[in-house]
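Asker: Need the 3D shape of this:
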Amino acid sequence: MNDVPAQPPYFAHHVFVCGNHRPEGHPRGSCGGKGSEKLRDYMKARAKELGLQGVRINAAGCLDRCEHGPTVVIYPAGRWYRVPDRDAVDRILTEDVQGGRPVAELMLPGEVAPAK
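Answerer: You can find the predicted model right below:
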């Protein structure tokens, strides 16, 4: 049993943007191949523009959901989204991160992670 007390999250919202690259033509695709880096850069700039406090947007390695990508996951809520374009980024930032309302039509299907 761990006796270390739980600490509050360092960030109110920690957004990870998949940057995985797979070879061209891979059946699952890749978030990086679908422009996730540009969307991540836009998301970082837009979060700053909106004055969002306690929000960190990071690049991530493979989040293992590239077939839906580009994908992001937001913690501590654990919400997974597909982010096809800048409009989706704006909606996720304003409706979910800023407004606390998940964007249902952008959420990934509730699939079970594949066995490794």
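Asker: switch to C-alpha atoms for all contacts and neighbour counts from now on
Answerer: OK.
Asker: Would you agree Ser36 is in contact with Val17?
Answerer: Yes. Shown here, Ser36 and Val17 form a contact pair, counting by C-alpha atoms under 8 Å, at 7.0 Å.
Asker: Pull the contacting residues for the one residue sitting closest to the centre of the chain.
Answerer: The centroid of the chain falls nearest to Val72 when counting by C-alpha atoms, centre = their mean (1.7 Å). Residues counted as contacts of Val72 (C-alpha atoms under 8 Å, 6 or more residues apart in numbering) are Val15, Phe16, Val17, Cys18, Trp80, Tyr81, Arg82, Val83.
Asker: to compare against the first, here's another:
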Amino acid sequence: MTNGYHHHMFICSHERPPDASRECCAAKESLALMKALKFAAKQEGVPGIRVQKSGCLGQCERGISCVVYPEGVWYTLTGEENIPDLLEHLRFGTVAEHLLMEE
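Answerer: From the prediction side, this is the model:
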């Protein structure tokens, strides 16, 4: 842990105009998910992590895009129901296989 964090999670918060031809994560409530995840991690005392919003990760059509470092694990999220699995990853490094972004 050289940067002060065991895990650093980025959740896409990119926002496009309502009439855009491509989807965006912000329209799927990605910011609300990020805030709820941060709150849950703080409540549960998960140490050594950082969860923050990012710009476009280029995968908005798949769902809410998320990447976790240092592993470089990419997830496609659907909402707050994913928080327990994300906390498991942040706490123990356990990859949530069912949330992995398809290639």
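Asker: what's the TM-score here?
Answerer: For this chain pair, the superposition-based TM-score is 0.90 by TM-score structural alignment, normalised by the length of structure 2; 103 aligned residues with a C-alpha RMSD of 1.5 Å.
Asker: Of the contacts of Val72 of structure 1, which is the most crowded?
Answerer: Val17 (30 neighbours; other C-alpha atoms under 10 Å).
Asker: Find the nearest non-adjacent residue to it, please.
Answerer: Val72 (4.5 Å; C-alpha to C-alpha, 6 or more residues apart in numbering).
Asker: sorry, back to before: what separation is there between the equivalent of the residue nearest to the centre of structure 1 over in structure 2 and Leu37 of structure 2?
Answerer: Matched by TM-score structural alignment, Val72 of structure 1 corresponds to Cys66 in structure 2. Going from Cys66 of structure 2 to Leu37 of structure 2 by C-alpha to C-alpha, to the nearest Å gives 12 Å.
Asker: Gln52 of structure 2 now?
Answerer: To Leu37 of structure 2, Gln52 of structure 2 is 10 Å away according to C-alpha to C-alpha.
Asker: between those two, who's got more neighbours?
Answerer: Of the pair Gln52 of structure 2 and Leu37, Leu37 is the one with more neighbours under other C-alpha under 10 Å, namely 20 against 16.
Asker: Correct me if wrong, but the more buried one is in a strand.
Answerer: No. Using DSSP: H, G, I helix; E, B strand; the rest coil, the assignment for Leu37 of structure 2 is helix, not a strand.
Asker: Once you drop chain neighbours, what's closest to it?
Answerer: Spatially, and ignoring its direct neighbours in sequence, Leu37 of structure 2 is nearest to Ile83 (5.9 Å; C-alpha to C-alpha, 6+ apart).
Asker: Ser21 of structure 2: what's it in contact with?
Answerer: Under the criterion of C-alpha under 8 Å, 6+ apart, Ser21 of structure 2 has no neighbours.
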